[in-house]
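Chemist: Sequence below, structure please.
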Amino acid sequence: MQLGTGRAKITVPRDAVVDVEGLRTGWKDVRYKVRLHSRLGGPMIRISGAMEFGRLTIRHARR
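Modeler: Prediction:
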């Protein structure tokens, strides 16, 4: 992901595990709350890249 300014929103499956360790942020942090009750065997989603002044919001699908 390359994000200079603006915002990006990503919706992932309910049982997904999201790894944002490879994402470098400049000005703002990533908004992501880890699900407490995720099932094993769900997809692993890795987000890497660089953000300067933008904001990334990640949320799990409700259904």
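Chemist: contacts, neighbours, all on C-alpha from now
Modeler: Fine.
Chemist: pretty sure residue 7 is in contact with residue 55, am I right?
Modeler: Yes: applying Cα atoms under 8 Å, one finds residue 7 in contact with residue 55, separated by 4.7 Å.
Chemist: I'd like to know how many residues surround residue 9.
Modeler: The tally of other residues near residue 9 (other Cα atoms under 10 Å) stands at 11.
Chemist: secondary structure element for the closest residue to it other than its chain neighbours?
Modeler: Nearest non-adjacent residue to residue 9, counting by Cα to Cα, 6 or more residues apart in numbering: residue 57, 4.8 Å away. Taking DSSP states H and E as the criterion, residue 57 maps to strand 55-60.
Chemist: one more to put side by side:
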Amino acid sequence: MGKIDPLRAANLSEEVTEEVGELMDYNLPPGIFCERFHRAVDAAFKLKYKGLGASVTK
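Modeler: Here you go, the predicted structure:
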């Protein structure tokens, strides 16, 4: 995709986080939930958008 603008980056991130959010167990304790969500979003983004070099930060 080359260099992408901030709005496009936000839209890609939103798409991935919503997909992951639909699969999450919202009954987990907050710390465990956050860690699993972070890892799942990072993995899903890298799988869906190979080569973008994006990462999720806390």
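Chemist: where does the TM-score land?
Modeler: The TM-score (TM-score structural alignment, normalised by the length of the second structure) is 0.25; 31 aligned residues with a Cα RMSD of 4.1 Å.
Chemist: circling back: could you list every helix and strand in contact with the strand holding residue 57 of the first structure?
Modeler: strand 7-12, strand 31-32 (3 or more Cα pairs under 8 Å, 6 or more residues apart in numbering; DSSP states H and E).
Chemist: Residue 51 of the first structure: which of the ones you listed is closest?
Modeler: strand 7-12 (9.7 Å; Cα to Cα).
Chemist: Report the angle between the closest one and strand 55-60.
Modeler: 20 degrees (axes from the mean of the first three to the mean of the last three Cα atoms, to 10 degrees).
Chemist: Would you mind telling me which of residue 7 and residue 55 of the first structure has more residues around it?
Modeler: Per other Cα under 10 Å, whichever of residue 7 of the first structure and residue 55 has more neighbours is residue 55, with 20 against 12.
Chemist: Do I have it right that the more buried one meets residue 8?
Modeler: Yes: when contacts are counted by Cα under 8 Å, residue 55 of the first structure is listed as touching residue 8 (6.4 Å).
Chemist: tell me the contacts of the residue nearest to residue 9 of the first structure?
Modeler: 7, 8, 9, 10, 30, 31, 32 (Cα atoms under 8 Å, 6 or more residues apart in numbering).
Chemist: State the distance from residue 7 of the first structure to residue 45 of the first structure.
Modeler: Noted for residue 7 of the first structure: a distance of 19 Å to residue 45 of the first structure, by Cα to Cα, to the nearest Å.
Chemist: Adding distance to residue 23 of the first structure, write the helices and strands packed on strand 55-60 of the first structure out as JSON lines.
Modeler: Shown next, in JSON lines, are these (distance: least, Cα to Cα, whole Å):
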{"stretch": "strand 7-12", "distance to residue 23 of the first structure": "13"}
{"stretch": "strand 31-32", "distance to residue 23 of the first structure": "12"}
